[in-house]
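**Q** 3D model of this:
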Amino acid sequence: MKSEWWKNAVIYQVYPKSFYDTNNDGIGDLSGIDKKLNYLKSLGIDALWISPCYLSPQIDNGYDIADYRKIDPMFGNNDDMKQLIVDAHQKNIKIIMDMVANHTSDESIWFKESRKSRNNYFSDFYIWRDPKNDGSEPNNWGSNFGGSAWTYDETRQQYYLHYYGKKQPDLNWENPLVREAIYDVMRYWKAQGVDGWRMDVITSISKNQDFPDNPNPHQLRYVVGNQDNGPRMHEFIHEMNQQVLAPFSMMSVGEAPSSKSKDARMLVDPKREELDMVFTFEHMHVDRKPGDVNGRWAIQPIDIVQLKKTLANWQDNLNGHGWNALYFENHDRARTPSRWGDDKNYRYESATAFATVLHGLKGTPFVYQGEEIGMTNPKFELADYEDIELKTNYQKLVEQEKTISKADFLKAAQKISRDNARTPMQWNSSKNAGFSESDPWFKLNPNYQTVNVERDMNSPRSIFKYYQKLIELRHNEDIFRDGDFKLILPNDRNIFAYTRTLKDQMWLVIANLSSWEQQASCLNDYDKTNLVLGNYDFEEKGTLRPYEAMILRK
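**A** Got it, this is the predicted structure:
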């Protein structure tokens, strides 16, 4: 029977470029991850998900892969990866690599050969279409980075499809040679000792082969059934499971941008043999204005009621049908204390409150580097941001279409831009936050002298130590793995509360996700002898202080 080690695990995501630099070129590297394994082991994590470190021109920070089998020299080499895997395994830490199977870089040999002619081995590795009679693009599909999803190639005299940047052409999964090439890459890394895969936008690999127009031209959001969750998606993922995942007992967690909880059942139900878990985007849209033409850049204050409803819906609908992947932060998501909490007045409380809510749910929690010390958004000016998504969307929405003002776009960027999570890891208060002796590839968050690992671990109110306790509970208490979930106070605008029940045990997880004291009458049944974990000293008065969170035994 396949091991389900991931059901008892907490997984830590490393963004290598920004984690730790050992050769002082200003860029984090694989040796840097290796050097910090003791730190990660002390946190208590069970596995590392490493964002792409393959050879890449870095148009999209490594999610544009030129060679799947080669580590990019900026991070080291293949031997460094092998050493990292060996050293991690010695500490009982598993390694999860990032597989980008929807697209490659246009510098991949596959694409270079494909664009040469319409009748060579690689010709159909990508999605090529002739122009319409008037010379225009094949349809009106939009890129997630803004503008058209089609770019004309002079050499082939055809358009190629790209859901992201024009230098990230989409692979043609209808071609069995493409599928086998991807599976072969995965087998190669399994041979090096890799334990599993995080799969980038895996639900986008099947496209509607009729290529119909969408209701709105060049819209930023995928249209389900056309550009995402396409007609052969489940078939392709099941084939991948049978070819690679099941034979080699490799864990899988797929990025599923458009999937709702009922769709996800089909992806993660063990009987269907597809994926172990998927990342939903749904709960990350609770601070987005619904239906706004500016997409994710149209922000609003967090809707706690909607957050609870969405997460509870996933808990309920996957119960007995599959397993949840739990996250608030990653390389594409801003820092929670800044985005949803109060990083100015209640940074410690915000960070630990949202962590308590997440880690108490049923599923596998993912921790993103720096989350465990409460890193915050840097509040840069527009000129300081690097991300291709931000730049292309600024061009489209502010400069061309003028649907959002520069001031509002900046406000949104400071809240939700992907770059907020990509500033270098803050290890200490020394030069460059202890990340590198050289100037880092990306600007540091100016608060690194007060927010860093060294300072946090020595603080009487340490976020790191709070995470250690949460992770210890995940490892030692079966109720977190197997207990039933029930949302309570569903319509309260500030309090997130639920119970976990296993046999004769019942635990309450409760958090005030606001900067004001809140009444919580459900606490009147508890006293400090019931407290399992909390981010304040317990007071028996039936109220919750700003961002107060606790786990209580009934």
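**Q** when you work out contacts or count neighbours from here on, use the C-alpha atoms and nothing else.
**A** OK.
**Q** residue 75 and residue 27: what is the separation?
**A** Taking C-alpha to C-alpha, to the nearest Å as the measure, residue 75 and residue 27 are separated by 8 Å.
**Q** which residue ranges of the stretch 1-150 of the chain form helices?
**A** 30-35, 37-43, 78-90, 109-114 (DSSP state H, counting those that start in this stretch).
**Q** burial check on residue 474, number of neighbours?
**A** 22 (other C-alpha atoms under 10 Å).
**Q** repeat that for residue 497.
**A** For residue 497, the number of neighbouring residues by other C-alpha under 10 Å comes to 23.
**Q** now do residue 436
**A** Every residue meeting other C-alpha under 10 Å relative to residue 436 is counted, giving 25.
**Q** now do the one 5 residues further on
**A** The number of residues packed around residue 441, counting by other C-alpha under 10 Å, is 15.
**Q** please apply the same query to residue 537.
**A** 10.
**Q** here's the other one to compare against:
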Amino acid sequence: MREWWRDAVIYQIYPRSFQDDNGDGVGDLKGITRRLDYVASLGVDAIWLSPFFTSPDKDMGYDVSDYTSVNPLFGTIDDFDALMTKAHDLGLKVIIDQVLSHTSDQHEWFKESRKDKTNPKADWYVWADPQKDGTAPTNWPSVFGGSAWMFDARRRQYYLHNFLVEQPDLNFHNPEVVDALIETMRFWLERGVDGFRLDTVNFYVHDKKLRNNPPNDWDEFPGNPYEAQSHLFSKTQPENIAVLQRLRGLMDEFDDRMLIGEVGDDWNRQVEVMGRYTSGNDKLHMAYSFAMLGPDHNPDHFKNCISEFLTKAPDGWPCWSFSNHDVPRHATRWATTPELTDTVARQAINMLITFPGALGVYQGEELGQTETDIEFHELRDLGYIDFWPDNKGRDGCRSPMVWDATEKHAGFSTGDPWLPVKAPQIARAVSGQEGKDDSILAAYRAALAFRKERDELRYGDTNFPSVADPLLAVSRSLDGVTLTGVFNLSDKEHAVDLTAGVKQVGDAHADLAGSKVTLPAFGFAFFETEDGAPAIG
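**A** Next up is the predicted model:
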């Protein structure tokens, strides 16, 4: 029997921005539960909850201080159990974040580890002596700027933090650390969660020899020094495979559970690492990367990402998405003018459903939501504050969900929201799109229903028929039937000739006249052929 996750559409919920039920301006678990009927109505198969664990919130919950308790900001463990029950009653699987590469500096493990060099947890984190001149052990930078090493006066050593200073990295060379993390995951598996999304999954293991990273090839120095290095030693180490195999062993103790990993690596290695981490049926079930979460929006990019994965990991499994809580929303990234935002949003979901593997949809994406313009005094994500204004951080994609344009703060909260709810986002509220056939919300529901109806899109072989740039054609073939999507990835009109006997199916933003289809700016159309016949002449 085919596993549920292989063709799942996973809807990401950012808890503090989804629905606030107690009026404190921050979303909560009860709010999510109340809105699950809406989520199910989209036609998705699972939800992914970003962290809701106890945390000082220096990095919005990605600095965990207790892996097995709920942050009171979001509710209680009983609230989580109620959410699980409601989701399962609606046929939705529940995936939760696991931030294993690092903890908060307020975690009891780190408090003990930093006391001295001989305590039982002294080796649970990555500690290293200074160089003789007092400088850091390596040249490794933090993703958020500055060195990835922080000196601790009590131990007279540096500790590694790939992200914030308040996020010390765990030492995965110590098997006791992996043992402890596995037990925290077991806690949630026994409560019935269906899977885990593993944050920064290739950051777990560092180079034990503490070798310096070499420089990257660059013509102009990047805005973030982190991008100036090729991270050969600070992450994606060979020993990471054994850690993933141990995590998979835990999952295999339970029925029908799933691991999906986030791969953040140098741009030229991301898809290859995805494949390596999902091949062999003994590591991750599937993985995603930032490959499609950036500015690249051209046919070769999408074709190369998918083809590289299918070629290098034929027994691996991908998950593709265009937006999440870490990057600007794709409707803003890819629309060349504001007037084309809805057109880009509608095309994006229809293109995504043609890709092989699981798919990810980020909350609000189904509304064609755009990036919120956050002013400096409104910043809450302080990780990238040193790079302002070239990098405005991640608050712009994390602003609250908009439910009803007639209500205060668009129905998100009766109190002042933790991030502002602004007019351009309110204009895309659910209330203004529900029941309207020409809305982006309707387009998402139609596209996801089309994918469920067409086995070719879920199970079929994948090919890329030859079309001239900027057109992208994706064919999925199964049992003698081929379904081909053609997409114009530009803001200029383009036409393509079709072969005889093709049948247009599904949604479309195109004009079909005889054997020619004309695709307007960011237009698309689907065509069906039989017996291996090509759709494009």
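**Q** pipe the helices of the stretch 1-150 of the first structure into a markdown table and attach mean neighbour count and distance to residue 376 of the first structure per row.
**A** Converted to a markdown table, the helices of the stretch 1-150 of the first structure look like this (neighbours: other C-alpha atoms under 10 Å; distance: least, C-alpha to C-alpha, whole Å):
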| stretch | mean neighbour count | distance to residue 376 of the first structure |
| --- | --- | --- |
| helix 30-35 | 22 | 21 |
| helix 37-43 | 16 | 19 |
| helix 78-90 | 17 | 28 |
| helix 109-114 | 18 | 39 |
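**Q** can I get those in JSON lines including distance to residue 341 of the first structure?
**A** Conversion of the helices of the stretch 1-150 of the first structure to JSON lines gives the following (distance: least, C-alpha to C-alpha, whole Å):
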{"stretch": "helix 30-35", "distance to residue 341 of the first structure": "29"}
{"stretch": "helix 37-43", "distance to residue 341 of the first structure": "23"}
{"stretch": "helix 78-90", "distance to residue 341 of the first structure": "34"}
{"stretch": "helix 109-114", "distance to residue 341 of the first structure": "44"}
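**Q** of all these, which one is nearest residue 244 of the first structure?
**A** helix 78-90 (19.2 Å; C-alpha to C-alpha).
**Q** what about the closest one, how far off from the second structure?
**A** Taken against the second structure, helix 78-90 of the first structure registers an average deviation of 0.8 Å after superposition, with mean C-alpha distance after the TM-score superposition for the first structure.
**Q** distance between that helix and the chain's centre?
**A** From the chain centre to the centre of helix 78-90 of the first structure is a distance of 23 Å (C-alpha atoms, centre = their mean, to the nearest Å).
**Q** from the contact counts, what lies against it?
**A** On a contact count with 3 or more C-alpha pairs under 8 Å, 6 or more residues apart in numbering; DSSP states H and E, helix 78-90 of the first structure meets helix 30-35, strand 67-71, strand 94-100.
**Q** between the ones you listed, which one is nearest to residue 157 of the first structure?
**A** Between residue 157 of the first structure and those, the shortest separation by C-alpha to C-alpha is 25.4 Å, and it involves strand 67-71.
**Q** what is that closest one packed up against?
**A** For strand 67-71 of the first structure, the elements it packs on are strand 54-55, helix 78-90, helix 176-191, judged by 3+ C-alpha pairs under 8 Å, 6+ apart.
**Q** redo these as a markdown table? Include distance to residue 249 of the first structure.
**A** Conversion of those to a markdown table gives the following (distance: least, C-alpha to C-alpha, whole Å):
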| stretch | distance to residue 249 of the first structure |
| --- | --- |
| strand 54-55 | 23 |
| helix 78-90 | 16 |
| helix 176-191 | 10 |
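**Q** which among those is found nearest to residue 467 of the first structure?
**A** Counting by C-alpha to C-alpha, residue 467 of the first structure lies closest to helix 78-90 out of these; the figure is 20.3 Å.
**Q** what inclination does that closest one have with respect to strand 67-71?
**A** Counting by axes from the mean of the first three to the mean of the last three C-alpha atoms, to 10 degrees, helix 78-90 of the first structure lies at 80 degrees to strand 67-71.
**Q** just the endpoints, please. Distance across stretch 313-321 of the second structure?
**A** Its first and final residues considered, stretch 313-321 of the second structure spans 19 Å by C-alpha to C-alpha.
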